[in-house]
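Chemist: Next one to model:
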Amino acid sequence: MVPGTPPAPQALPPGTPPNGTVPGAPPAALPDQPAPGAATTPQATLPPTRPPEPVATDLQTAPVPAGQVGAVDAQVQRLQAPVEVRPVTAVQGERIDRRPDFALPPQAQVVERVGDRDILSIVGAGVAGAAAGAAAAYFIRSDDNDRLSRGSRDVYYERLPRGLSRETIVRENGVQIVTIENEYGDVIQRSRIAPDGRETVLFYDPYAEDDTRPNYYADVGADLPPLRLEIPEDRYIVDVRQPDEELYYETLVAPPVETVERIYSVDEVRRSPRIRDKVRRIDLATINFAFGSDQIAQDQVENLQALADAVKRVIDENPAEVFLLEGHTDAVGSNVANLALSDRRAEAVATALTEYFEIPAENIVTQGYGEEDLKVDAQGPNAENRRVTLRRITALVKPVETAGAPRQ
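Modeler: Got it, this is the predicted structure:
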């Protein structure tokens, strides 16, 4: 390895299975106690981190053997201490009759509600990844509840200690999608539980209760040095006019281009362009949205086939993979309208991948960014700016399997 290659990560505590999969655990007897055998220590606090470094070029460019994407990612995570992932059902909840009403973050206000999405404004806050207004920053709280629960046979909610809540979606086949959220609706953990009780952790925030972490508005990547890219840009940002399954697959299984200092919540990743830049992206130039529209033309759905096949290959190898679909617009219209439109575009592609190509909905998260990241620097209508981007963010949002650990 050349200088800059991160050391191998420390092993997870004994008994912690690889691949984000944990055995099912019974709920505790009391609502404020963990399950028998579950971790009883407080949530982890943010550890000191070393500055990130570019991942060695040979690791970035070497082919990833089938089924080894987690082992390669583990060479890039530079965690200062092991992270123990708790079962999503470790704490017993109190059943409630509907989804809780989430609080607004401090100093935030709803500028507009567009459909089922809130556009928030935080006066005086420089929110990363938000379209900036004259005196406020705007961002959209994406909500994937309807997309995940479509076609389910049951959905129920529980109140947990410390202001958390838990949603359980029960699919027709008995699979449960369980999500824990904080008082603001930010996701703390999402897991898929099979009918036999086996749990696959999709993402997990070990620092959710750390009072010393950056506040809600902070860009957690703001203090990181500029990204140093050591591979060709066309391998870092894939933008091809013809669908290419092999290129998509190679891009998705490639490790982050920079070491990962700690685990981030999925919402921290959504809100920080610098953290998202740690992983490669695919610009879906094969899908073009009409001006002001979030509809995928029927004759373009087949253009998603190659991408869907690549994503499915990755998930078949490791069912715990997580992908972020980002929606974008051109610069025509208001920031608020464009944020809502871009979020709907990301959701439209996510829905198509599930309904047409059977990609599990829970493996995809979405977020709209409006006009903040123009591909073409143009203030007028521009089709290339009306796009969706895909990234594999697994290594950012949970501890991945230790290199060499047995697969289960």
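
Chemist: hey, let's count contacts and neighbours off CA atoms from now on
Modeler: OK.

Chemist: Contacts for stretch 343-352, please.
Modeler: Stretch 343-352 has contacts (Cα atoms under 8 Å, 6 or more residues apart in numbering) with 140, 142, 144, 147, 293-296, 301, 325-328, 361, 364, 366-370, 387-388.

Chemist: all strands of the stretch 301-408 of the chain, in order?
Modeler: 323-327, 364-368, 388-392 (DSSP state E, counting those that start in this stretch).

Chemist: ok, back up a step: can you tell me which of the contacts of stretch 343-352 are buried?
Modeler: Neighbour counting with 16 or more other Cα atoms under 10 Å marks 140, 142, 144, 294, 296, 325-328, 361, 364, 366-370, 387-388 as buried within the contacts of stretch 343-352.

Chemist: wait, Ala194 sits on Arg171?
Modeler: No: using Cα atoms under 8 Å as the test, Ala194 is too far from Arg171 to be in contact (10.1 Å).

Chemist: Dump the strands of the stretch 301-408 of the chain to CSV, plus distance to Ile122.
Modeler: Formatted as CSV, the strands of the stretch 301-408 of the chain follow (distance: least, Cα to Cα, whole Å):
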stretch, distance to Ile122
strand 323-327, 22
strand 364-368, 17
strand 388-392, 26
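
Chemist: So which of these is nearest Val257?
Modeler: strand 388-392 (12.1 Å; Cα to Cα).

Chemist: so what does the closest one touch, helix or strand wise?
Modeler: Judged by 3 or more Cα pairs under 8 Å, 6 or more residues apart in numbering; DSSP states H and E, the packing partners of strand 388-392 are helix 245-253, strand 281-283, strand 323-327, helix 335-357.

Chemist: structure for this one too, so we can compare:
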Amino acid sequence: MTFRSRLFATVALPVLSASMIATPSLADALVKPFEVAQDSGDQGQPTDEELLLKKQQEEQRRAAEEEAKRQAEEQQRAADEEAQRQAEEQKAAEEQQRKADEEARRQAEEQKAAQEQQKAAEEEAQRQAEEQKAAEQQKAADEEAQRQAEEQKAAEEAQRQAEEQKAAEEQQKAAEEEQQRQADEQKAAEEQQKAAEEEQQRQADEQKAAEEQQKQAEQPAQDDAGQPAVTGEAPAETGTDQPATAEEGTDQPATAETGGEQLPAEAQTGEGQAGATETKEAVPPVTETLSEDEKQEIAKDPGQTDETVVLPVENGAAVLDSDKDADNSGGQASREERRKRREEQRAQEEVPLPESDDSAQAAIPEDVREAVPQKIEAAIKEEGQRVDKAPAFEVPATTNIVNNTVINNTIVNNNTTVNNVDNSNNVTKVNVVEKVDNRTVLSVGDRLIVRSDDRPRLRRDSEDVYYDKLARGRVRETIVRPGGVKLVTIYNRYGDVIQRSRVGRDGREYILVYAPELEDDAPRPDLIDVGYELPPMRLRIPVSDYIIDTSSEPDRDYYDFLAEPPVERVERVYTIDEVKHSARLRDKVRRIDLDTITFATGSAEVPMSQARTLRKVAEAMLKILDKDPGETFLIEGHTDAVGSDKSNLVLSDERSDSVANLLTEVYGIPPENLQTQGYGERFLKVRTQAAEQQNRRVTIRRVTTLVRPVARAD
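Modeler: Got it, this is the predicted structure:
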């Protein structure tokens, strides 16, 4: 029931009822006299007084009714007003209650918000405290790491100095021993000379005595036993022409194979070690006429010059390895000849620089590209004869190469330059100089080459390896790895790689190397430098975009650098061995010099402290392999010029192998994506015959575009 209804029931209804009850009673009172009069008048007509009284009574009745009605209306109105007042008071009370409720709710919400703010403030204070604590811990950890790094650096520096000191002491000791030996030999030679002179004098005295005796006897000379039958001067032996022998304690044989002849084996001495027997010839004279500032300007834009571009450092060698070869063989005359040929090339319309690997191989016919997958699949499925063990590859007896130094279609011989020489009929013997572990040193013409067998490195952690003999003297090797991954390589009879591919767990095949040139029925050994067929290289990009030194550019984006295409067009797909044996081909691709790895003199070991410096380069290589698992990187090893050519050649190959193994074992780069080759002291970075750290280095190039057809760009 509403407030209005309750008010009407308790106030207005009783008043109205009372009025209605009072009205009939009043009427009855007014009617009574009339009724009495009527009763008495029944006996006659009413008098005027009675009529007047009656009229007055009627008027009073009406007045009473009106008064009652008015009172009832006033009471009703008062009741309504009271009800309205009470309703308004009730409404006001409800409004006040609502406001009170809202105020209470607001205060509750404010209290809740205050509590939440308090809680948030406490959490923020706790978070800040934790962050402060973490920051202090991080700072302490950073300081500790910095301290350890400084201690490590100091220890490495101390170790390096100790090694250098030890090497210097050993060199000093060796020099002193050599000096003492020479002094002893000199003394022995003098004593022998003195003894020879005394013997000569004795023989002369005896001769003179014999002549006198003969003269006195005046008879023919008799062959007495006490008389010397031969007279004359006996040569003194100095011992200076004795052949060098291997160092005591080494496992090297006393003789080395040289194509069937037995020659004394040279002592195994690397850069800076005692016992080197070769006398180094002076570097051919090259006149550097440019100032350091001019070299810097040329390095920024080599395409504007026809001169040989050199590294803008003191005694800097040529930037391109093919130019190094030319400088070493022909000196200034070769530089001038190459300058003229570059000038002729620049006068012609130049081919634009490749913008991608695909555009770099624009000269390779489309049918060659399209036939690759079918040919490789056919070779993998080709029926062969299973053999029980790994075959031994042949060493070629001869190869087609001139017995002079061939430099990019130019032969330098006795300071006479001859261009466009047809050397197809020249035959050069190939001799085995020495075998060291899985390496063979060959002499080809006037050059030594080291060839290593990388199969042990590829077979590491394999589950199974088997071989099949194929037609035309080829051999197929299948290496099975955990998970069913297979590495399939086909070699020719000389061990040159014809093709190599990896088959993944999903059966997808990735081509690493494909050399259609070796598919001929009469394969030739890849021992010649096919770069002589090409004109001299013209570098048309800044040197800083062609070479990266990891020590001076540790924050460089190595991925973007390695992913760049070759710096000139690629004429055809070359074999990996052709690339290894041609500086001119390798010059087509950029290189990273890992000069943060500072090899100790005569050592191929990479300290773990320096192995960490390869992390960014390794990550860039892995990023490239994630995009294309068929990429190929060439790891090149180098030495300085101290030591014998042969020992430095073997040492440099060991260095390239050490870095390749490190990239696989520490950073997880598959071994089949890495090719290795040592070049000894052939490509010095700084032109000096003395010990030089910058020349003891390893270089990385991405050679994929040179050794296999790449997919066409969409």
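
Chemist: if we can go back for a sec, among the helices and strands packed on strand 388-392 of structure 1, which is the most enclosed?
Modeler: Mean neighbours per residue, mean count of other Cα atoms under 10 Å, is largest over these for strand 323-327, with a mean of 25.

Chemist: how about it, which residues of structure 2 does it hit?
Modeler: Here strand 323-327 of structure 1 aligns to structure 2 at residues 633-637, judged by TM-score structural alignment.

Chemist: Give me the mean deviation of the matching stretch from structure 1.
Modeler: For stretch 633-637 of structure 2, the mean deviation from structure 1 after alignment is 0.5 Å (mean Cα distance after the TM-score superposition for structure 1).

Chemist: What segments of structure 1 are helices?
Modeler: 57-61, 69-74, 145-149, 233-236, 245-253, 266-271, 273-276, 298-301, 305-317, 335-357, 394-397 (DSSP state H).

Chemist: I'd like those laid out as a markdown table, including distance to Pro106 of structure 1.
Modeler: Formatted as a markdown table, the helices of structure 1 follow (distance: least, Cα to Cα, whole Å):
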| stretch | distance to Pro106 of structure 1 |
| --- | --- |
| helix 57-61 | 41 |
| helix 69-74 | 35 |
| helix 145-149 | 23 |
| helix 233-236 | 37 |
| helix 245-253 | 36 |
| helix 266-271 | 16 |
| helix 273-276 | 22 |
| helix 298-301 | 41 |
| helix 305-317 | 37 |
| helix 335-357 | 20 |
| helix 394-397 | 24 |
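
Chemist: Out of the ones you listed, which is closest to Arg162 of structure 1?
Modeler: Closest among the helices of structure 1, using Cα to Cα: helix 266-271, at 18.9 Å.

Chemist: Just want the most central residue of structure 1.
Modeler: In structure 1, the residue lying closest to the centroid (Cα atoms, centre = their mean) is Val266, at 4.4 Å.

Chemist: Check the alignment and tell me where it lands in structure 2.
Modeler: Counting by TM-score structural alignment, Val266 of structure 1 lines up with Ile576 in structure 2.

Chemist: can you tell me which residues contact the closest residue to its match other than its chain neighbours?
Modeler: Using Cα to Cα, 6 or more residues apart in numbering and skipping the chain neighbours, the partner closest in space to Ile576 of structure 2 is Val707 (5.9 Å). Applying Cα under 8 Å, 6+ apart to Val707 of structure 2 gives the contacts Leu512, Val513, Tyr514, Ala515, Val573, Tyr574, Thr575, Ile576, Val579.

Chemist: Could you check which residue of structure 1 pairs with Val707 of structure 2?
Modeler: Aligned counterpart of Val707 of structure 2 in structure 1: Val397 (TM-score structural alignment).

Chemist: quick one: that match from Gly115 of structure 1, how far?
Modeler: Distance, Val397 of structure 1 to Gly115 of structure 1, by Cα to Cα, to the nearest Å: 28 Å.

Chemist: now do Ser191 of structure 1
Modeler: 27 Å.

Chemist: More neighbours: those two, which one.
Modeler: Neighbour count, other Cα atoms under 10 Å: between Ser191 of structure 1 and Gly115, Ser191 has more, with 27 against 8.

Chemist: What lines up with the more buried one in structure 2?
Modeler: Using TM-score structural alignment, Ser191 of structure 1 lines up with Ser501 in structure 2.

Chemist: wait, isn't that match in contact with Ile490?
Modeler: No: taking Cα under 8 Å as the definition, Ser501 of structure 2 is not a contact partner of Ile490, at 9.3 Å.

Chemist: what span of structure 1 lines up against whichever strand or helix holds Arg6 of structure 2?
Modeler: Element membership for Arg6 of structure 2 (DSSP states H and E) is helix 3-7. Alignment note (TM-score structural alignment): helix 3-7 of structure 2 is unmatched in structure 1.
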